[in-house]
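Undergrad: here is a sequence with its predicted model. Questions after.
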Amino acid sequence: MNCPRRLLYALYVTTSAGLAWTTALEFRHGPAWAGFLFAAASLVPLIAVIRESEMPHEPFIAYGVAAGAHEDVVRAELDGACCERWWTSCGTDHDTTCPHRIPRSSAA
């Protein structure tokens, strides 16, 4: 875990603790609805800590690609493209000169 992430976690926990203290004060000296509001608000930073701890540190780790290897994956996908029409039609059509062109059948 890097330093900015630790600082962010510390900020979340501190914010949650401050809201919990405000919750206790509201239940003692203020209206009950405000106490419930602060109690719910004190859970939000803790949920953020949980969600961020589950997030991958590198953007491509979520897709099963090691850090730094995403350029290779992109290059392989670009090299695997067969024709211009395939790219522009999201893979549904091919140019007439494309070797991967599959003739359309009228059979349903």
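TA: Perfect, thanks for sending it.
Undergrad: from here on, contacts and neighbour counts on C-alpha atoms
TA: Will do.
Undergrad: against residue 58, how distant is residue 64?
TA: Remark: distance between residue 64 and residue 58 (CA to CA, to the nearest Å) = 11 Å.
Undergrad: compare the two and say which is more crowded by neighbours.
TA: residue 58 (11 against 8; other CA atoms under 10 Å).
Undergrad: just the buried positions in stretch 33-42, please.
TA: Residues of stretch 33-42 classed as buried by neighbour count (16 or more other CA atoms under 10 Å): 35, 38, 39, 41, 42.
Undergrad: and those as JSON lines, adding distance to residue 25 and secondary structure?
TA: Compiled in JSON lines, the buried residues of stretch 33-42 are given as follows (distance: CA to CA, whole Å; DSSP: H, G, I helix; E, B strand; the rest coil):
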{"residue": "35", "distance to residue 25": "8", "secondary structure": "helix"}
{"residue": "38", "distance to residue 25": "10", "secondary structure": "helix"}
{"residue": "39", "distance to residue 25": "11", "secondary structure": "helix"}
{"residue": "41", "distance to residue 25": "14", "secondary structure": "helix"}
{"residue": "42", "distance to residue 25": "13", "secondary structure": "helix"}
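Undergrad: second one coming, line it up with the first:
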Amino acid sequence: MTRLARALCSLHGAVLAWLAYCAMQSARNGATWAVLLFAAASLMTVIAVIRETELTDERRTAAVRAERVARLRAHAEEDVAALARIELAAACCEPWWTSAGTDHDPACPNSQRSSAA
């Protein structure tokens, strides 16, 4: 939780305490409507604190998820590069590339494999 979120939750706690005090004073004076109003307002501060902590958890979860996706994407790019290196290392000769793997140069050691296939 950030400092600002902690400060906001502390402020909500202070408002909750003040509203509870106001509700008790209103109950002593017999103002039932004010007690209900202060109790409802107190409930809203509790909801605000819960919402703030859930938002913090969601932000943390989103940051972890984004980091994992970035890591997986980096590994996928490394895998593609490794596969390209393997394919380039397995390449035979210029005619093999230009003929999509059907013809070979006469000096290519793999020319006998393509004629047998």
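TA: Okay, I see it. Everything numeric in this text was worked out from a predicted model, so none of it was measured.
Undergrad: so residue 30 of structure 2: helix, strand or coil?
TA: coil (DSSP: H, G, I helix; E, B strand; the rest coil).
Undergrad: residue 48 of structure 2 - nearest residue in space that isn't next to it in sequence?
TA: Spatial nearest neighbour of residue 48 of structure 2, excluding adjacent residues (CA to CA, 6 or more residues apart in numbering): residue 12 at 7.4 Å.
Undergrad: and the helix or strand harbouring the one you found against structure 1, how far off on average?
TA: Following DSSP states H and E, one finds residue 12 of structure 2 within helix 3-28. Compared with structure 1 after fitting, helix 3-28 of structure 2 deviates on average by 0.6 Å (mean CA distance after the TM-score superposition for structure 1).
Undergrad: so what's the gap between that helix and the chain middle?
TA: Between the centre of helix 3-28 of structure 2 and the centre of its host chain there is 33 Å, according to CA atoms, centre = their mean, to the nearest Å.
Undergrad: and what of stretch 24-38 of structure 1?
TA: The chain centre lies 35 Å from the centre of stretch 24-38 of structure 1; the measure is CA atoms, centre = their mean.
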